[in-house]
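Q: What would the 3D arrangement of this be:
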Amino acid sequence: MKHTWRWFGPKDLVSIDDVCQAGAKGIVSALHHIDNGEIWSPQEIQTRQQAIAVRKDNSASGLTWDVVESVPVSEDIKKQDGQWHTHIQNYNQTLTNLAAAGIETVCYNFMPILDWTRTDLRWELPNGGTCMRFDLTDFALFDIHLLKRPGAAEDYPEQIVEACTRKHRSLSDEQLKQLQTSIVCGLPGANQELTIDDVRALLSQYDAIDADRLRKHHHQFLEMVAPHAQSLGMRLCCHPDDPPFSLLGLPRVVSTEADYQAMLEAVDVHANGVTLCSGSLGARADNDLPGMMRRLGSRVHFLHMRNVTRDNDDLPCSFYEAEHLAGSTDMVALIGAALDEEQRRRDAGQSDWQIPMRPDHGQDILDDLGRRTQPGYPSIGRLKGLAELRGVETALASLKQTVVA
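A: Just a heads-up that it's a prediction; the model follows:
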């Protein structure tokens, strides 16, 4: 696997120098300052590539921009209204511009409104570190008592509704505000402090869109962009829903292996592929991550290696971001399956045999605790995760060589 590192650009508190010292060999980045649906110009792409290529002293970093995460799919495309036809054209032009710059792998997601959802961005662990957590009781509290979504209580088990009602009475206004802030962090424009009314307005736009319709829109999006990506020699890879179950009554269509199989069969070209995120998918007990890697492997273009610990195996359930080797997913088996897929590709003579992988998320530990970096993206926590994953990969590769010898 090629070890990569997510970098949010020049404003990221984790510098390119830090990435070099962590031992990553490539960068995962995106032009977050460009509005969804707009074209990424060659000039903007080149500017980001140049920022990646040098360290603070202007010496060469040796790093390249290997994966785009993400070229966002606009809400208009997901809903198929407004400027969606123009946005499709712009998406394809952005792919053309990226390909011209030598970038071949593009991650995206098709989650309506919510890019990801956590109820606590700095949940304290027994060792004093912090991590991100999704607590179903807290989310139900937000949904039922703060957002007051019609029929919300029907979407949760009775014991969760009772627990969130009790908790709502016990929290201060400041605690309730913090909960709301944590949840809307994954919403478009959340850096502008979305209000409850803003969230209600966004949700109303999906009143007439169920899972079947959203899945149809996703497949139609792929019909319009995946062949173009194929002609450019690019790879599109769809990130799973995070978490992989319905929230706020919104449909989810990329949460299970069956969802991915339907997506791959709908547009059966190599460019239409998978971002296998072991953390997002691992929030469901019925997702067999090593098995998915084996069965979907030929179309897995990008790997997010992270782990979550589920409170239970119910659906939906609460979970927290665990250490990379200590959560509910067997990471050793998953890495073994990924190495087997890479060997299959080498044997078949594929030029894209090496799968880019990044250590996704990390716990805030040591000096990270005072830095307040992007939630989930501390330097030391991810460095620890990358070291652990690299160790497993090296050990498994050595064992395979010993067996062959």
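Q: drop to CA atoms for contacts and neighbour counts, all remaining ones
A: Noted.
Q: Neighbours of residue 11, how many?
A: 8 (other CA atoms under 10 Å).
Q: typed the wrong thing, it's residue 17
A: Residue 17, neighbours per other CA under 10 Å, totals 14.
Q: And for residue 371?
A: For residue 371, the neighbour count with other CA under 10 Å is 13.
Q: cool, and residue 338?
A: Look at residue 338: counted by other CA under 10 Å, it has 23 neighbours.
Q: How much space separates it from residue 272?
A: Here the criterion is CA to CA, to the nearest Å. By it, residue 338 lies 18 Å from residue 272.
Q: Second chain to compare with the first, below:
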Amino acid sequence: MRQTWRWFGPHDLTSIDDILQSGAEGVVSALHHIPYGAVWTPEEIARRHREVGTRRDGSPSGLAWEVVESLPVSEDIKKQTGDWRTHIANYQTSLRHLAEAGIEVICYNFMPVLDWTRTDLHWRLPHGGTCMRFDLNDFAAYDIHILARPGAADDYPATVVEEAARRFARMDDAAQKRIAGNVTMGLPGSTESMSLEDVRTHLAQYGAISPDQLRSHFIAFLEQVVPVAEKLGLRLCCHPDDPPFPLLGLPRIMSTGDDLRQILQAVDSPSNGMTLCSGSLGARPDNDLPAIMRALGDRVHFLHLRNTRREGEAVMASFYEAEHLGGDTDMVALIAAIFEEERRRKAAGRADWQIPMRPDHGQDILDDLGRKAQPGYPTIGRMKGLAELRGIMTALDHASVRYSTGT
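A: The predicted structure is shown next:
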């Protein structure tokens, strides 16, 4: 695996110098300042390349922008409304510009409205650090009582509805604003959240779109962009839903291994791939991450390695961001499955045999606490995660281990 690091640009509290010291080999970034649906110009792409390649003192960093995360799909494309055809044409143009700049891996997602959803961005852990958390009861309190979505209570078990009412009754105005802000913080590269009216407007626009219809819109998008990507030698990789179950009445179509398989088969091309995010998929008890990697590994173009700890075995349940080796996903077994796929690719002569990975999210520890970094992206917490993952990788790839297992 090639070890990479997500960087949000010059405003990121983790600097290029910090990334070098983490031992990462490449950078994952995006042009978050460009509006959804607009073209990524060669000039803006070149600027980000220069920023990645330069240390604070102006000397070369030796790092390169290797993976795009994300080239966003506009809400118009997802709903097939407004300027969606123009946005697809612009997406194709952006892909050409990225290929000209030497970038081959492009991550994106097809989640309606939000890229991820949490109820607490700084949940206190026993060791004194903090992490992000999704509390189902708090989320139901937001959905039913703060957002006041019509029919919201029907989407939750009766016990959750009752507990949500109790929690809402204890919330003052500040607590209500805090949870509303946390829930809508899942905008890529953003430190802002949407207002309640913004959320209601988006939900109203999606109200008539079923999961099957959203899937058909997704396939229509892929039918337009995948041939362009294939011609350019690009690898597109869709990120799964986070969390991987329906929220706010919105359709979810990338939550299970079967969901992923349907999309990969619908537009059957090496350029139509997936981002295997162990944290997103691992928040469901019925997702077996090593098995998914073994079944669909041929089309895994990017890896997000993180872990979650579920607080129940229902599909929809509370969870928190655990240490990279400490959650419900067996990270050793997953990395072993990844290595199997990389060896298979190398033996087949594939140029993309080495799959880029990044330590996804992380707990806020030590100097991370109080730094107000991008939610989920602390410097030290991610560095700790990368070190843990690197240790597993080194052990599994050691000659004595490979010899003893016959691989």
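Q: Any idea what the TM-score is?
A: Aligned and superposed, the two chains score 0.98 in TM-score terms (TM-score structural alignment, normalised by the length of the first structure); 405 aligned residues with a CA RMSD of 1.2 Å.
Q: any idea where the strands of the stretch 301-407 of the second structure begin and end?
A: In the stretch 301-407 of the second structure, the strands defined using DSSP state E, counting those that start in this stretch lie at 307-310, 319-322, 356-359.
Q: Tell me which of the ones you listed lies nearest to residue 224 of the second structure.
A: Nearest of the strands of the stretch 301-407 of the second structure to residue 224 of the second structure, taken as CA to CA: strand 356-359 at 25.3 Å.
Q: how far apart are that closest one and its match in the first structure?
A: Taking mean CA distance after the TM-score superposition for the first structure, the mean distance separating strand 356-359 of the second structure from the aligned residues in the first structure is 0.1 Å.
Q: ok, residues contacting that strand?
A: For strand 356-359 of the second structure, the surrounding residues in contact (CA atoms under 8 Å, 6 or more residues apart in numbering) are 1-6, 67, 301-306, 382-383, 385-386, 389.
Q: Now, those that are in helices?
A: 382, 383, 385, 386, 389 (DSSP state H).
Q: distance of the third one from residue 138 of the second structure?
A: In this view, residue 385 of the second structure and residue 138 of the second structure are 28 Å apart by CA to CA.
Q: and the gap between the equivalent of residue 394 of the second structure over in the first structure and residue 71 of the first structure?
A: Per TM-score structural alignment, the equivalent position to residue 394 of the second structure in the first structure is residue 394. Noted for residue 394 of the first structure: a distance of 32 Å to residue 71 of the first structure, by CA to CA.
Q: Mind checking which of these two has more residues around it?
A: Counted by other CA under 10 Å, residue 394 of the first structure and residue 71 do not tie: residue 71 has more neighbours, with 24 against 12.
Q: just checking, the more buried one touches residue 108?
A: Yes. Using CA atoms under 8 Å, residue 71 of the first structure is in contact with residue 108, at 5.9 Å.
Q: residue contacts, the residue nearest to residue 345 of the second structure when sequence neighbours are not counted?
A: Distances taken as CA to CA, 6 or more residues apart in numbering put residue 353 closest to residue 345 of the second structure, at 4.9 Å, once the chain neighbours are dropped. Going by CA under 8 Å, 6+ apart, residue 353 of the second structure touches 342, 343, 345, 346.
Q: and if you look at residue 283 of the first structure?
A: Contacts of residue 283 of the first structure were listed using CA under 8 Å, 6+ apart, and they are 243, 244, 308, 309, 310, 317, 319.
Q: was I right about the fifth one contacting residue 320?
A: Yes. Because the distance of 6.8 Å satisfies CA under 8 Å, residue 310 of the first structure is recorded as touching residue 320.
Q: Tell me which helix or strand residue 10 of the second structure sits in.
A: Under the criterion DSSP states H and E, no helix or strand holds residue 10 of the second structure.
Q: And residue 97 of the second structure, by the same measure?
A: Going by DSSP H and E, residue 97 of the second structure is in helix 84-100.
Q: And that helix against the first structure, how far off on average?
A: Helix 84-100 of the second structure, aligned to the first structure and superposed, deviates on average by 0.2 Å (mean CA distance after the TM-score superposition for the first structure).
Q: helices or strands next to that helix in the packing?
A: helix 42-52, helix 75-79, helix 211-232 (3 or more CA pairs under 8 Å, 6 or more residues apart in numbering; DSSP states H and E).
Q: swap the cut-off to 7 Å and go again
A: For helix 84-100 of the second structure, the packing partners by 3 or more CA pairs under 7 Å, 6 or more residues apart in numbering; DSSP states H and E come out as helix 75-79, helix 211-232.
Q: Check the strands of the stretch 301-407 of the second structure for me and report the most buried one.
A: With neighbours taken as mean count of other CA atoms under 10 Å, the strands of the stretch 301-407 of the second structure reach their highest mean count in strand 356-359, at a mean of 26.
Q: That strand: how far from the chain's middle?
A: From the chain centre to the centre of strand 356-359 of the second structure is a distance of 11 Å (CA atoms, centre = their mean, to the nearest Å).
Q: Stretch 326-346 of the first structure too?
A: Put simply, stretch 326-346 of the first structure sits 19 Å off its chain's centre (CA atoms, centre = their mean).
Q: Over to stretch 83-96 of the first structure?
A: On CA atoms, centre = their mean, the centre of stretch 83-96 of the first structure falls 22 Å from the chain's centre.
Q: circling back to that earlier point, counterpart of the helix holding residue 97 of the second structure in the first structure, which residues?
A: So helix 84-100 of the second structure sits over residues 84-100 in the first structure, by TM-score structural alignment.
Q: Need the residues that contact the matching stretch.
A: 37-42, 76-77, 225, 228-229, 232, 234 (CA atoms under 7 Å, 6 or more residues apart in numbering).
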